[in-house]
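In: Output the structure for:
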Amino acid sequence: MFGSLGAVTLLVSAVLGQGFATPKANGTSGYELKQGPLDTPWTEKVGTTPWPEYPRPQMARSEWRNLNGVWQYRNASGGESEMERPPFRQELESSVLVPFCLESALSGVMGNYTIHSWYRTTFNVPDSWTERVLLNFAAVDYQATVFVNEKQVANHTGGYWAFNIDITDQLNKNGTNELVVFVFDPTNLWPYNVPIGKQKLIPEHIFYTPCSGIWQTVWLESAPADSIEKLHINAGADGKVDITVHTTSNTTTTADFILYEPNSELVKLKIKVPVNKAHSFVVDSPQLWSPDSPTLYNITVKLGSDAVQSYTGFRTISKGVVNGVQRPLLNGEFVFMFGTLDQGYWPDGLHSPPSFDAMVSDLKVLKEVGYNMVRKHIKVEPALFYQAADQLGLMLIQDMPALSTSSVFINDETAKQCPGVSLTPSLDPDTVQKEFDRQLAVMVNQLKSYPSIVTWVIYNEGWGQPWEGNDGVRNTSIDGILTDYVRKIDPTRLIDSVTGWHDHGAGDFYDNHHYSSPQCGTPWYSTPSSPYNSETDHRIAIQGEFGGIGQNVSEEHAWKVAASINAINNTYELDATPKIWNLRAHMILQELEFQIQEYACSGAVWTQTTDVEGEVNGMLTYDRRVNRMDKDMWRRDIQGLYEAAARRARTNGTMGVEGRGGGGG
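Out: I've put the predicted structure just below:
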């Protein structure tokens, strides 16, 4: 049926999806791709009908219409007061390409300080649609107020999360409909403190150009009034399937569940499952999902006249003691997790990859040299990213986007001056924490059916970890409270409560960050970490970040922004040439191999997949045109890590790793 990478997407989009773009209106400037600081090989190929693929592969419907394309845009310089004067039936002055961040070149706006914005487009509903019409947004950063035909239909908060609205009652079914969206995105504007990851209004070295507005696909779909709202599916290595079919009503009826053989239309299992409550059943002798064999099973769920396509993979993530060491287990076996820190930034689209093919190319580069894991770093990706990881066989460590680490104060109404000030946001800390907690739950619920996700990360290096009062003492209880909170929502994954410091002993991992050399499960350490002691800390030892070695690039491949270029020397280590970069990587990976063999190291995260703005420590340059890796060396060294982990699982170490031959250069 769907089989190979991208097949679900390609099948659905080829049969059902037609790109839609609002033509240039009188008084509206036409869309024009901006000249940004850097582009990619995909930039010029985007055109005006971007991301035509069906965007929600785990709950795909047959009747849909893509609304990506050229919309009208206006910077709402009047701020929130403009909400009182929506631009209904007005042509806005500029064009914007949806779904790309307003600050990006691909958007055609390439704005700065786009705190308040208006979007406008028109659409028609196909005559063949006789049931309810749902309007879907895959992600809008940060707060979206949505109007259809001059009626407010939604107000959504959270820059990374999908939402949909039943707009049937607001439609002009026999004519053109108007869609207007007001977006408020404070990023790190004082006094707000919201989950933003690495976005900053004033970028600086490890903090990057922000992303505002509609940055993932917008689409319409047709569904009956009593329809499937969400699917939560987990399939274990023992064949047990846990499923909850959420519906738009409180019905207690049943839905038809059909499971197909892998890469086939042959039905393996067909049963009825109750809706709106958890249900379990067992599938006989499933083929298991793993990085070496990422087998997936396609699924159809039917409720009355509603039918959605989905998929799952049978695997179990757990932990257990192997030869005296606490280990992560995949399908009951210790699998050493080795991946990159994956920022997911693009020079042409920022948060938005220019295309599906571009996004997947990053993952294929990693898989090619033997990485079996990716740490998705304080960002959430489009749903098709997670499907690609499922299909390629890449385990995912998924971070919760972090709260702001500092604020800026805009003292000019035109936002032309925006001095950076390290201020503590004045919003009530309890309010900030409650909203962070709410969005943490949204993340887990939105992503928990993807087989590739093996671990949730709550806090990165203490960013956003609350303090107790003004005495400078970290809140030592919140880590444990949130760990239990996430575990209750999803008991099937491991939890890394705090990757890096300030660790209070919660969660399943002891996670150390150290550049450039690793300190993975070792008795030596650098503050603010501490030595790992397997006798007293019964958690899994992992190197959450390390490496970080950089190699400067020519102007052709650099992010051509003076502040970013000036920050390159802040890189942990700079190597003169790609050859030296590979040699240093080889030396560092051999050190990691020793720690795996002798101590308790169970996984590691190399920084990073690509360069990002002023950071030049990627496997790839920011424009994705240069791959720094000596691929043969990286394959040998990565395989060496896996072999060392297998030896350590059988022995108590050898106090000296035998040479494997080969080398860098």
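
In: going forward, measure contacts and count neighbours with C-alpha atoms only.
Out: Fine.

In: Now the residue nearest to the spatial centre of the chain. Nearest residue, chain neighbours left out?
Out: Nearest residue to the geometric centre of the chain (CA atoms, centre = their mean): Val380, 2.4 Å. Once flanking residues are discounted, Val380 sits nearest to Tyr160: 6.0 Å by CA to CA, 6 or more residues apart in numbering.

In: which residues touch the one you found?
Out: 139-142, 379-381 (CA atoms under 8 Å, 6 or more residues apart in numbering).

In: So which of those residues is surrounded by the most neighbours?
Out: In terms of neighbours by other CA atoms under 10 Å, those top out with Val140 at 29 neighbours.

In: For that one, give its distance to Ala76.
Out: According to CA to CA, to the nearest Å, Val140 and Ala76 sit 16 Å apart.

In: Ok, Asp242 next?
Out: 46 Å.

In: same check, this time on Arg85
Out: Distance from Arg85 to Ala76, by CA to CA: 10 Å.

In: And Leu403, by the same measure?
Out: For Leu403, the distance to Ala76 - CA to CA - is 25 Å.

In: next one: Asp284
Out: Relative to Ala76, and taking CA to CA, Asp284 is found at 58 Å.

In: I figured the residue nearest to the centre of the chain hits Pro401, correct?
Out: Yes. If you go by CA atoms under 8 Å, Val380 and Pro401 touch, sitting 7.3 Å apart.

In: To check against the first, give me the structure of this:
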Amino acid sequence: MTASLPVATQQDGTYPRPQLMRGAWHPLDGQWDFAFRDDPREAPAGVDFDDTIVVPFPPESPASGIGDTGYHLVAWYRRRVTAEDIADAGAAGTGARVMIRFGAVDWAADVWVNGTHLGSHTGGQTPFSIDATDVLDRDGDNELVVRAVDDPHDVAVLRGKQDWLEEPHAIWYHRTTGIWQPVWLEVVPETHVESLAWSSDVPNGSVTLELTLDARPADELDATVELRIAGELLARTNVRLLDRTTEITLHLARQRNGQQYEHLLWNPETPRLIDATITLGRGASEVDAVSSYLGLRSVQATDRRFLLNGRPLYLRSVLAQNYWPESHLAAPDAAALRREVQLILDLGFNAARVHQKAEDPRFLYWADRLGLMIWGETASAYEFSERAIAALTTEWMALVRRDRSHPSIVAWVPLNESWGVQHIASDARQQAFSRSISDLTRSLDGSRPVISNDGWEHAGSDIWTVHDYEADPEILAHRYGSTAAITELFDGFGPAGRRISVGQQDGGQPVMLTEFGGVSYIDQDVEGAWGYSSASDAQDFARRVGGIVGAVRAATPLAGFCYTQLTDTGQETNGLVRADRSPKIPIEDLRRIIAGD
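Out: Model (predicted):
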């Protein structure tokens, strides 16, 4: 089995779960039967599937074949799963389980197979799996049905940039309903690896694997873990598994040489990834085998600087909506995710903040492999309530667990611009929630800085972040160009009329301008086009963007920035590139502005 495992660092970017790979799987994307309905309690038997949809594109998008952007409460999906599909998904050995996996379904999903309800899931950005073994006919045809309930007016769920109005306005876009990330089949052994997570200790030259099985071992079970880079064996260990979750630490002998320890480290210039294989066995019998990868690196935020592997690194970030005209929040195809990462790097950025969206893990794979740092963010709710607290807490925990092994992720952002905590400046409960969601994040992953509320009104941030769409470079230079100006900012109100601190003390955290720019320039008709400021032509666009970015780059108290934004998105025409990803001025000119090359 191990011999057939893919090399995780050399995968082609199509498998939906890039850090936990087996030798076989079968995609269920493509044409499904489809219907919009209004009753969230309706059973499959009463549904007339009167249309077809291309999964995994949301029905609001043209790529889905539906293109209906109106208000819809319920979306129904149905497709046939054949014996050939199941056979392609893996070896059907004794006790093997057939899993139906979903990358993301917005918002609440129920799944039936051959008329039997097998499970439910809530959370529009998080993956889930359904065990269909006991109801599947492995030798014939099967019916898979999915119901997705997503109330477009429910502001307690995580909506992000999905508009509550029927037509997009300001900074909000068309809604996303139902399946919007891949669906696939995977056959797994009865005893199998369910999840894994990697962490690294750079000073001690060690790596720790948190290995979770589907259940506590009923009898003797061992795990063999091997780490390699470019085929070279770095470490191997064998551990007896006595519980469902086991922590396994491997020491990398190469890292004892202090003169060459950096050769294995991950950073944007040399994004080195280490391959891993995990094999479960009973004596000489192999039970399960998976491949994975990791990056060895450390992140700190201290002494007013962001540190990668112990050294200051200036962050040149871009705000990325990762929204496409033809497919909306879903990528047009797997290759588009690599192109997006490469585009950001080509523009001279070394980091990106994927805004109000937990992106497809395959995007994170390309960020890991190509060397793009990522701020891990989530969509926000719009109200502060017990339901909203529960929704954000539950989904955010799942996202941190899903993504914490990606070396490209260098910060966590659970809240943005006080969305869902609109009265945090005066409401002690909302301040408590901001602090607690930040501390919860640190309890799940203590290896990265956490921004408690990106933009303003910080209650427990490891980085001071400010949003400022001032268009005059001289004013920006004055606001951020001196230590005295920064201190004044902490003690008073920010440029949006919001306090930068709501009880947070200045402990030498780095300061970053994490939204600014927003210069609109269009050379074609866009209905409702707008930006935070406007350019008259390409030359004026280059001058304005260059002046703003130049002023920010020259502000020495800042440890980094995040420019708004990567692409034109809907009516927001303030991208550096158009919605089709073509640059508004020559890409080499943009790179000179951003990177200072």
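
In: Give me the TM-score for this pair.
Out: The TM-score (TM-score structural alignment, normalised by the length of the second structure) is 0.87; 547 aligned residues with a CA RMSD of 2.4 Å.

In: before we move on, back to that, now, the contacts of Tyr160 of the first structure that are in strands?
Out: 140-141 (DSSP state E).

In: Tell me which two of the contacts of Tyr160 of the first structure sit farthest apart.
Out: Spatial extent of the contacts of Tyr160 of the first structure (CA to CA) is set by the pair Tyr142 and Glu381 at 14.9 Å.

In: how about the residue nearest to the centre of the first structure, what's its match in the second structure?
Out: By TM-score structural alignment, Val380 of the first structure lines up with Ala358 in the second structure.

In: quick one: its match and Trp375 touch, right?
Out: No. Using CA under 8 Å, Ala358 of the second structure is not in contact with Trp375; the gap is 10.1 Å.

In: in stretch 569-582 of the first structure, what's buried?
Out: Neighbour counts over stretch 569-582 of the first structure (16 or more other CA atoms under 10 Å) mark 569, 571, 573-575, 578-579, 581-582 as buried.

In: Any idea how far that stretch is from the middle of the chain?
Out: 28 Å (CA atoms, centre = their mean, to the nearest Å).

In: neighbours of Asp348 of the first structure, just the number please.
Out: So Asp348 of the first structure, with other CA under 10 Å, has 31 neighbours.

In: now Tyr173 of the second structure: how far from Asn574 of the second structure?
Out: 14 Å.

In: same thing with Leu337 of the second structure?
Out: Taken as CA to CA, the span from Leu337 of the second structure to Asn574 of the second structure is 21 Å.

In: same question, Tyr521 of the second structure
Out: Taken as CA to CA, the span from Tyr521 of the second structure to Asn574 of the second structure is 6 Å.

In: Likewise for Ala411 of the second structure?
Out: Relative to Asn574 of the second structure, and taking CA to CA, Ala411 of the second structure is found at 25 Å.

In: do Leu347 of the second structure as well
Out: Distance from Leu347 of the second structure to Asn574 of the second structure, by CA to CA: 15 Å.

In: okay, the two: which has more neighbours?
Out: Asn574 (26 against 23).

In: now the aligned residue in the first structure for that one, nearest residue through space, not along the chain?
Out: Using TM-score structural alignment as the criterion, the counterpart of Asn574 of the second structure in the first structure is Asn617. Closest residue in space to Asn617 of the first structure, ignoring its immediate chain neighbours: Gly550 at 3.8 Å, by CA to CA, 6+ apart.

In: List the residues that contact the equivalent of that neighbour over in the second structure.
Out: Mapped onto the second structure by TM-score structural alignment, Gly550 of the first structure lines up with Ser520. When contacts are counted by CA under 8 Å, 6+ apart, Ser520 of the second structure touches 530-535, 541, 572-575.

In: how many neighbours does the counterpart of Asp346 of the second structure in the first structure have?
Out: Matched across to the first structure, Asp346 of the second structure falls on Glu368, judged by TM-score structural alignment. For Glu368 of the first structure, the count of nearby residues is 12 (other CA under 10 Å).

In: next one: Ser280 of the first structure
Out: 14.

In: just the helices in the second structure please.
Out: 83-88, 334-346, 361-370, 386-403, 428-444, 473-480, 483-491, 538-553, 587-595 (DSSP state H).

In: Brilliant, that's me finished.
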